[in-house]
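>>> Build me a model:
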Amino acid sequence: MRRKKSALKVFRIIGDMLFVNLSFFIAFYIRFGGFPTKNIQAYTRQIPFITIFAIILFSLYNLYSEQLKKDYADIFYAFIPATFLIVLFSISLSYFIESYAFPRSVFIIVIPVMILVMIAWRYLSLKIEQKISQAIKVVIIGQDGDTAKIIKNINSCADNFFIITDVFTEEGFEEEKEDFKMDCNFNLTIGLDNLLQKLSKINPELVFISGRLNEELKKDLFYHSVEEEWEANLVPDFYEIMLSGADIEQLGELPIFKMKRLNGSAHQLSKRIFDLVFSLFALIITLPITLPVAILIKLESKGPVFFKQKRVSKDNKIFEVYKFRTMVKDAEKNTGPVLASKDDNRITKVGKILRKTRIDEIPQFINVLKGEMSLIGPRPERPHFVEDFEENIPDYEYRHRVKSGITGLAQILGYYSSDAEDKLRLDLLYANKSSFVFDIKIILNTIKVMFMGEKSS
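The predicted structure is shown next:
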């Protein structure tokens, strides 16, 4: 199984290398009806640089992780921003390397060509992998509201990659099932008694385990999976997420876990410098967008262009976040603090577009310059909702050990409609894994998410 996964990864890398460069040759042919010798020779000398850059970029977009476990959209939408970045890199080469010169029209043509070629190639590779990969039989062991959530996420993967055969859970699953509007095409067992004996009879290939099971049962399942040689995947609880960030060190002959501090102090200085440079650059280059947006907001409805709202950041400090106004003036005058819903009639027509494209978030770069926020971190919540979440969700307070951000792991891996617990898992995971490279990956994937309607809406 491991060899097959490695072979498929090499297959994708080789295919990406070929088709990225094929896209440029197609663009040349469309532009000239052939391949001008001078330009092609200049291009071929730069193929290694473009190819290496593309592979690194695709790696940052997680395009070499197991694609059958992903939603199709996560793969295909990545090629839109990646293509623009590859073309920008190619343009930079053409300016810095004298011999690399060809018409700008080729750069324009290659953008749609590369997007279509790469999406078509990856769709073909997906179908090939589905043909040669056997569907994995899955057993789910869930508890306390996690069961339906695990099933929903399994079903979002590539078609028929996972086949759920058995589900073991506690009472209340019927209500969960109704909430998630799911059909039950598997054996359902209510109750976790004699679980290990039942699993031995089933002999599953893969087991998904809820993090909410008691520690003794999780430990038994772990040892049982080692003995029976089936793969166990744990949906981590908050404590387990924080433990995942520990460094392995040694005390004499004793191995120890050294727990990391959640404030990301190891790279705070570099993070702050990057925040300042990036946000200042972003405010300058977005001026051609923000000025027309300000005019449209004023033309559509009465009220200010900018909207200020109190939010909670690191160490529970209250600050005012800046956004372009997307709702009617005094939207909460009669309701008090209320989360926006899908068809919220308070949102203006311009506001719907700004929210969908996330243009409404641009003024938050001012908050970053002021040091109230960072580019990457947990999204700041309103004090009213923070109080509610801290009362109902264990460990919610720990997300305030790090500075809040414009975007974060919860924004690129979750959905706008994801519940607070799922977002908290991702926020805590970021706090444990925070690094400069990780921040770059999140920024790149944020650009991708902006093209994905369900995630950005």
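>>> Could you use CA atoms for every contact and neighbour count after this?
Fine.
>>> The nearest residue to residue 267 once chain neighbours are set aside: how many residues sit nearby?
Spatial nearest neighbour of residue 267, chain neighbours left out: residue 435 (6.9 Å); criterion: CA to CA, 6 or more residues apart in numbering. Residue 435 has 17 neighbouring residues, counting by other CA atoms under 10 Å.
>>> Surely residue 435 and residue 268 touch.
No: when contacts are counted by CA atoms under 8 Å, residue 435 is not listed as touching residue 268 (9.4 Å).
>>> tell me the helices in the stretch 351-457 of the chain, going along the chain?
Along the stretch 351-457 of the chain, counting by DSSP state H, counting those that start in this stretch, helices occupy 364-370, 383-392, 409-413, 420-433, 436-449, 453-456.
>>> And the second one, what's buried?
Right, helix 383-392. By neighbour count on 16 or more other CA atoms under 10 Å, the buried set for helix 383-392 is 383, 386, 389.
>>> what does the fourth one give?
For helix 420-433, burial by neighbour count (16+ other CA under 10 Å) applies to 421, 423, 424, 425, 426, 427, 428, 429, 430, 431, 432, 433.
>>> if I read this right, the fourth one contacts residue 240, doesn't it?
Translated: residue 425. No: in this structure residue 425 lies outside contact range of residue 240 using CA under 8 Å: 9.9 Å.
>>> gap between the two ends of stretch 67-83?
Terminal residues of stretch 67-83 lie 19 Å apart, using CA to CA, to the nearest Å.
>>> ok, residue 353 to residue 365 distance?
19 Å.
>>> what about the two, which has more around it?
For residue 353 versus residue 365, the count of surrounding residues by other CA under 10 Å is larger for residue 365: 27 against 15.
>>> so who does the more buried one touch?
Taking CA atoms under 8 Å, 6 or more residues apart in numbering, we find residue 365 in contact with 279, 280, 282, 283, 375, 406.
>>> again, 6 Å this time
residue 279 (CA atoms under 6 Å, 6 or more residues apart in numbering).
>>> want to put them side by side, so please do this one too:
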Amino acid sequence: MRRQQTDPYLRVIVGFLDLSILCLGLIVFKWLYYGLTSSSGALFTIEWVLLSIIAGYIAFSLFDMYSDIHGKDLRKTIYSVVFSMVFYLMIFSFLSLWMAPTPMQNSILLNAGVVQAALIMLWRVSLWKLIREHYGIRKVIVVGKNYPFVHKVLKKFISHQQGLYEVTDHISTFDPASSKVREADILFIDTELNAGSKKKIIHYCLQNDKEVFVIPDFNDLLLGNGVSRQIDDVLIYSHNTVELSACEKFMKRAFDLTIASLLLIISSPVFLFLYVLIPLHSKGPALYKQERLGYKAQPYYIYKFRSMVQDAELNTGPVLASEKDPRITSVGKVIRAMRLDELPQLLNVLKGEMSLIGPRPERDYFVEQFKEEIPEYEYRFNVKPGITGLAQIYSNYTTEVENKLRYDLIYARQYTLSMDLKILFQTLLVMVNHKQAKGTSNESSMVSQQKLLKGNID
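Next up is the predicted model:
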């Protein structure tokens, strides 16, 4: 059985090769421009190499190039390389202006950047294919009697579609002697299994070098990130409230004001273009405001570009948007896919009603429903709502509310300024990944796998 978690040593090796390509690219192009015996001196080469390492590490880390190396799909890998290289060139140019005695010529940097990007793309795609050939398709068995859960898991694996997993069977009762269990690589545990059954399955997997997939419950997330302490000779974990410290709030507010102001200036041409285009395309104003609940569940008005027909909820009342929602206009589909409908919320950020990063704000009508179904939903109001967040970069518009809440609670529990930076930059990947914005479905694959499992699920 081959494990597929990302080995920390693999991250180091991959990072070393990425940065080596960047450094060698600069050295080769410097020699091509100035010659091997140039009087520009070796010192400049060393300085440029050091700047290249710093810029490369920052850019590649911002786009999460070294986590879940095994699990990323090919499209996201390609997007990540492209965006990382663009920001690498920007960061390198900025650093060279301030830190190098002689800034590198733009012609050298751009030409080297094209070759570096091509080589890193080739190396990363090759790595992606090698990993899949080495690990192959991993066989998954779902364990549990909750058939709606089984169907939901099946649908998630089909929409994943990365050539990594295949749900081969479903068993209602765990039997370690079963041939199905012995042949499986991964056991996916039903959330409703009792604690004793879960413990038995986990122990079996650990002893037999198999992987366990478990969806964490909300208590696990709320009690995460604890601090170990000792009371006499007893080890305990201490957990505080789901709340940012005063220092974290100050840093987050300073970050919001700085970045939101810059983004407003940069995006002003797009802002003006949409302000004119939307009313021309469909009846109604370009902007609309809607009441949402913010920090500590206090109401405020959110600003958005209109992506639906005017008065979309006049006859239905509040309704959550769904995949292929007929109320969404053709222009609305594009701006929703690219998250451009959220641009006016930069004004909410400047007013202090929102943050750039945080849980998406929701209407009181839906909040009351969600709290009845999921009492833990109230804890997401312990941080300011955001324009983007963990749930926005790792889920879809159509993702169930309980799964989005898991990301929101992780964010509230594990907040750092570096996490905000990573989420902000990875939102760029979401803006070009229209599949993620629309949600996913693959009916033909669903039918074929349902036939495979029919004898056990029906």
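>>> thinking again about what came up before, nearest to residue 166 of structure 1 among the helices of the stretch 351-457 of structure 1 would be which one?
helix 420-433 (23.8 Å; CA to CA).
>>> Packing partners of the top helix by length along structure 1?
Longest helix of structure 1, by residue count under DSSP state H: helix 2-32. For helix 2-32 of structure 1, the contact count by 3 or more CA pairs under 6 Å, 6 or more residues apart in numbering; DSSP states H and E identifies helix 104-132 as packing neighbours.
>>> Return the mean post-superposition distance for the helix it packs on against structure 2.
Taking mean CA distance after the TM-score superposition for structure 1, the mean distance separating helix 104-132 of structure 1 from the aligned residues in structure 2 is 3.2 Å.
>>> distance between that helix and the chain's centre?
Computed by CA atoms, centre = their mean, to the nearest Å, the chain-centroid distance of helix 104-132 of structure 1 equals 21 Å.
>>> next one: stretch 341-361 of structure 1
21 Å.
>>> Same check on stretch 227-237 of structure 2?
Mean C-alpha position of stretch 227-237 of structure 2 versus that of the full chain (CA atoms, centre = their mean) differs by 34 Å.
>>> Show me which parts of that stretch are buried, residue by residue.
Under 16+ other CA under 10 Å, stretch 227-237 of structure 2 has no buried positions.
>>> do the same with stretch 330-344 of structure 2
So, applying 16+ other CA under 10 Å, buried residues of stretch 330-344 of structure 2: 331-344.
>>> try stretch 275-289 of structure 1
275, 276, 279, 283.
>>> ok, and the closest non-adjacent residue to the residue mapped onto residue 390 of structure 2 from structure 1?
Residue 390 of structure 2 maps onto residue 409 in structure 1, with residues paired by TM-score structural alignment. Among residues not flanking residue 409 of structure 1 along the chain, residue 426 sits closest, at 5.7 Å (CA to CA, 6+ apart).
>>> So what's the gap between the longest helix along structure 2 and the chain middle?
Longest helix in structure 2 by number of residues (criterion: DSSP H): helix 246-281. Centroid separation for helix 246-281 of structure 2 versus its chain: 21 Å, with CA atoms, centre = their mean.
>>> between that helix and helix 417-432, how many degrees?
With axes from the mean of the first three to the mean of the last three CA atoms, to 10 degrees defining the directions, helix 246-281 of structure 2 sits at 20 degrees from helix 417-432.
>>> now for helix 246-281 of structure 2, which elements pack on it?
For helix 246-281 of structure 2, not one helix or strand is in contact under the criterion 3+ CA pairs under 6 Å, 6+ apart.
>>> Name the next helix or strand downstream of that helix, please.
strand 287-293 (DSSP states H and E).
>>> That next one maps to which residues in structure 1?
Under TM-score structural alignment, the match for strand 287-293 of structure 2 is residues 306-312.
>>> Just give me the mean distance for the matching stretch relative to structure 2.
For stretch 306-312 of structure 1, the mean deviation from structure 2 after alignment is 1.0 Å (mean CA distance after the TM-score superposition for structure 1).
>>> quick one: contacts of that stretch?
Counting by CA under 6 Å, 6+ apart, 318, 319, 320, 321, 322, 323, 324, 325, 380, 381, 382 sit against stretch 306-312 of structure 1.
>>> Counting neighbours, show which residues of that stretch come out buried.
In stretch 306-312 of structure 1, counting by 16+ other CA under 10 Å, buried: 307, 310, 311, 312.
>>> same check, this time on stretch 216-223 of structure 2
218, 221, 222.
>>> Could you pull out the buried residues of the longest helix of structure 1?
8-9, 12-13, 16-17, 19-28.
>>> Stretch 73-93 of structure 2 now?
Buried-residue list, stretch 73-93 of structure 2, by 16+ other CA under 10 Å: 77-85, 87-89, 91-93.
>>> swap in stretch 49-67 of structure 2?
Residues of stretch 49-67 of structure 2 classed as buried under the neighbour-count rule (16+ other CA under 10 Å) are 49, 51-57, 59-66.
>>> distance between that stretch and the chain's centre?
18 Å.
>>> ditto for stretch 263-273 of structure 1
Centroid separation for stretch 263-273 of structure 1 versus its chain: 22 Å, with CA atoms, centre = their mean.
>>> Identify the residues contacting that stretch?
401, 402.
>>> swap the cut-off to 10 Å and go again
Residues outside stretch 263-273 of structure 1 that contact it (CA atoms under 10 Å, 6 or more residues apart in numbering) are 260, 274-275, 278, 314-315, 368-369, 371, 373-376, 398-403, 430-436, 439.
>>> Can you tell me what residue 230 of structure 2 aligns to in structure 1?
Under TM-score structural alignment, residue 230 of structure 2 pairs with residue 250 in structure 1.
>>> Might you report the residue contacts of its match?
256, 257, 258.
>>> returning to what we had before: counterpart of the residue nearest to residue 267 of structure 1 over in structure 2?
Under TM-score structural alignment, residue 435 of structure 1 pairs with residue 416 in structure 2.
>>> burial count for residue 189 of structure 1?
Counted with other CA under 10 Å, residue 189 of structure 1 comes out at 14.
>>> hang on, it in a strand?
Yes: under DSSP: H, G, I helix; E, B strand; the rest coil, residue 189 of structure 1 sits within a strand.
>>> Wait, it touches residue 174, no?
No: in this structure, residue 189 of structure 1 is not within contact of residue 174 by CA atoms under 10 Å, at 11.7 Å.
>>> Show me where the stretch 101-250 of structure 2 has its strands.
For the stretch 101-250 of structure 2, the strands defined by DSSP state E, counting those that start in this stretch occupy 138-143, 165-171, 186-189, 211-214, 227-231, 234-238.
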